[in-house]
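Peer 1: would you be able to build a 3D model of this:
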Amino acid sequence: MARTTVEDLFIHELSDIYSAEKQITKALPRMARASTNPLLAEAFKSHLEETQGQIERIDQIVELTGLKLKRMKCVATEGLVEEGKELLEEIEKGEVLDAGLIAACQKIEHYEIASYGSLVSMAKSLGLTEAAELLAATLAEEKGADEKLSAIAEQGGNQAATLEKKKK
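Peer 2: Next comes the predicted model:
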């Protein structure tokens, strides 16, 4: 489908982030299991619940607007998830892996923040007020998840990884 209108672009971007959220729901449990930092594992589990709610919001938007999502795969998220899988394969469990998982998850969060920010703007320009509000709620959650990950990193996750490296 050609993206010749803002509505076409909105449908494409909404379809893309829907795919991204679905992929993330599969990645977060693996990340939680791999983490040795209890705060980080809990953050991943908590964000999984949020992500499921975000998928429900997209379903709500589709129902509200009558728009039809395209079946597609978000290749950006697919690549970011693959990077996370590589960490799990290459780094043994511990503080260094936890620091890597924080970085991997923040990359995904930043992609989502950019996507939802754009979607909010497009929804507003299309006069989709309720959709814009739902998307803005998700945007706020994504920003909160990013802030939580930064706080965990600053509270010791990354410092512990640095100390572990110095010991070796």
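Peer 1: please make it C-alpha for all contacts and neighbour counts, starting now.
Peer 2: Noted.
Peer 1: how about the strands in this structure?
Peer 2: Per DSSP state E, the chain has no strands. Nothing in it meets that criterion.
Peer 1: ok, longest helix in it?
Peer 2: In the chain, taking DSSP state H as the definition, the longest helix is helix 95-125.
Peer 1: now find how far off-centre that one is within its chain.
Peer 2: How far helix 95-125 lies from its chain's middle: 5 Å, per C-alpha atoms, centre = their mean, to the nearest Å.
Peer 1: same check on stretch 75-95?
Peer 2: The chain centroid and the centroid of stretch 75-95 are separated by 14 Å under C-alpha atoms, centre = their mean.
Peer 1: give me the contact list for it.
Peer 2: When contacts are defined by C-alpha atoms under 8 Å, 6 or more residues apart in numbering, stretch 75-95 is touched by residues 20, 23-24, 27, 34-37, 97, 100-101, 104-105, 107-108, 111, 157-158, 160-161, 164.
Peer 1: another sequence for comparison is provided below:
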Amino acid sequence: MANSRKNAEMPNEHLHELFVDELKDILGAEKQLLKGLKKMAEKANSENLKSAFQEHLSQTEGHIERLKQVFESVGLTARGKKCKAMEGLLNEAEEIISEFEDDPALDAALIAAAQKVEHYEIASYGCLTTYAKLMEHQEAYELLGATLSEEKETDEKLTDIALNEANVAA
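Peer 2: Reported below is the predicted structural model:
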């Protein structure tokens, strides 16, 4: 489990180990995602989709920096771990790219893969913000909440591109 100092005065202290483990997992996931987003941006046909992937790549770099601040705010060194869920989602995205590379449905398929990633991130950041709030880690709560909002916005942007372009073109 997570190796960290405990604060006997912390509300909901029982969540601390889970919080730290989840932080390590999402930090690893965000780092893994950088490579995946680069590839998805390269393969997308639509300029709007390429741009959305490139924008999320830039946001992901910011998410990593925010996570480092979260670790620091709770007195820990930022350390990630390999995220098996993200690994699986990115492997699936690779399969989609190779299966649909010359297909008009490629962008729709890329959006489906990317939204699976977004939904994983939304679930992860949603849990983390809840844990931070319950343990009264206000700075962590605010930082994680900012990232959660950006993940939701990215999901909405991908839905718009799917509905207005990619799914229609497929």
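Peer 1: follow-up on the earlier one: any of the contacts of stretch 75-95 of structure 1 buried? List them.
Peer 2: 20, 23-24, 27, 34-37, 97, 100-101, 104-105, 107-108, 111, 157-158, 160-161 (16 or more other C-alpha atoms under 10 Å).
Peer 1: residues in structure 2 matched by stretch 13-23 of structure 1, start to end?
Peer 2: Here stretch 13-23 of structure 1 aligns to structure 2 at residues 22-32, judged by TM-score structural alignment.
Peer 1: mean distance between that stretch and structure 1 after superposition?
Peer 2: When structure 1 is superposed, stretch 22-32 of structure 2 averages 0.5 Å from its matched positions, counting by mean C-alpha distance after the TM-score superposition for structure 1.
Peer 1: show residues contacting that stretch.
Peer 2: Outside stretch 22-32 of structure 2, the residues that touch it by C-alpha under 8 Å, 6+ apart are 60-61, 63-64, 67, 71, 78-83, 86-87, 121, 124, 128.
Peer 1: now do that stretch: distance to the chain's middle.
Peer 2: The answer for stretch 22-32 of structure 2 is 8 Å, by C-alpha atoms, centre = their mean.
Peer 1: same question, stretch 138-158 of structure 1
Peer 2: For stretch 138-158 of structure 1, the distance to the chain centre is 12 Å (C-alpha atoms, centre = their mean).
Peer 1: in that stretch, what's buried?
Peer 2: For stretch 138-158 of structure 1, by 16+ other C-alpha under 10 Å, it's 138-139, 141-143, 145-146, 148-150, 152-153, 157-158.
Peer 1: that one aligns to what range in structure 2?
Peer 2: Using TM-score structural alignment, stretch 138-158 of structure 1 pairs with 147-167 in structure 2.
Peer 1: was I right about Gln115 of structure 2 contacting Leu158?
Peer 2: Yes - in this structure Gln115 of structure 2 lies within contact range of Leu158 using C-alpha atoms under 8 Å: 7.2 Å.
Peer 1: ok, back up a step: mean shift between the longest helix of structure 1 and structure 2?
Peer 2: Mean deviation for helix 95-125 of structure 1: 0.5 Å (mean C-alpha distance after the TM-score superposition for structure 1).
Peer 1: list the buried residues of that helix.
Peer 2: Buried-residue list, helix 95-125 of structure 1, by 16+ other C-alpha under 10 Å: 95-109, 111-113, 115-123.
Peer 1: now swap in stretch 56-73 of structure 2 and tell me
Peer 2: Of all the residues in stretch 56-73 of structure 2, those buried under the rule 16+ other C-alpha under 10 Å are His56, Leu57, Gln59, Thr60, His63, Ile64, Arg66, Leu67, Lys68, Gln69, Val70, Phe71.
Peer 1: quick one, helices of structure 2?
Peer 2: Going by DSSP H, structure 2 shows helices at 16-43, 47-73, 84-100, 106-134, 138-161, 167-169.
Peer 1: how about these in CSV, adding distance to Ala2 of structure 2?
Peer 2: Shown next, in CSV, are the helices of structure 2 (distance: least, C-alpha to C-alpha, whole Å):
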stretch, distance to Ala2 of structure 2
helix 16-43, 6
helix 47-73, 12
helix 84-100, 17
helix 106-134, 15
helix 138-161, 17
helix 167-169, 43
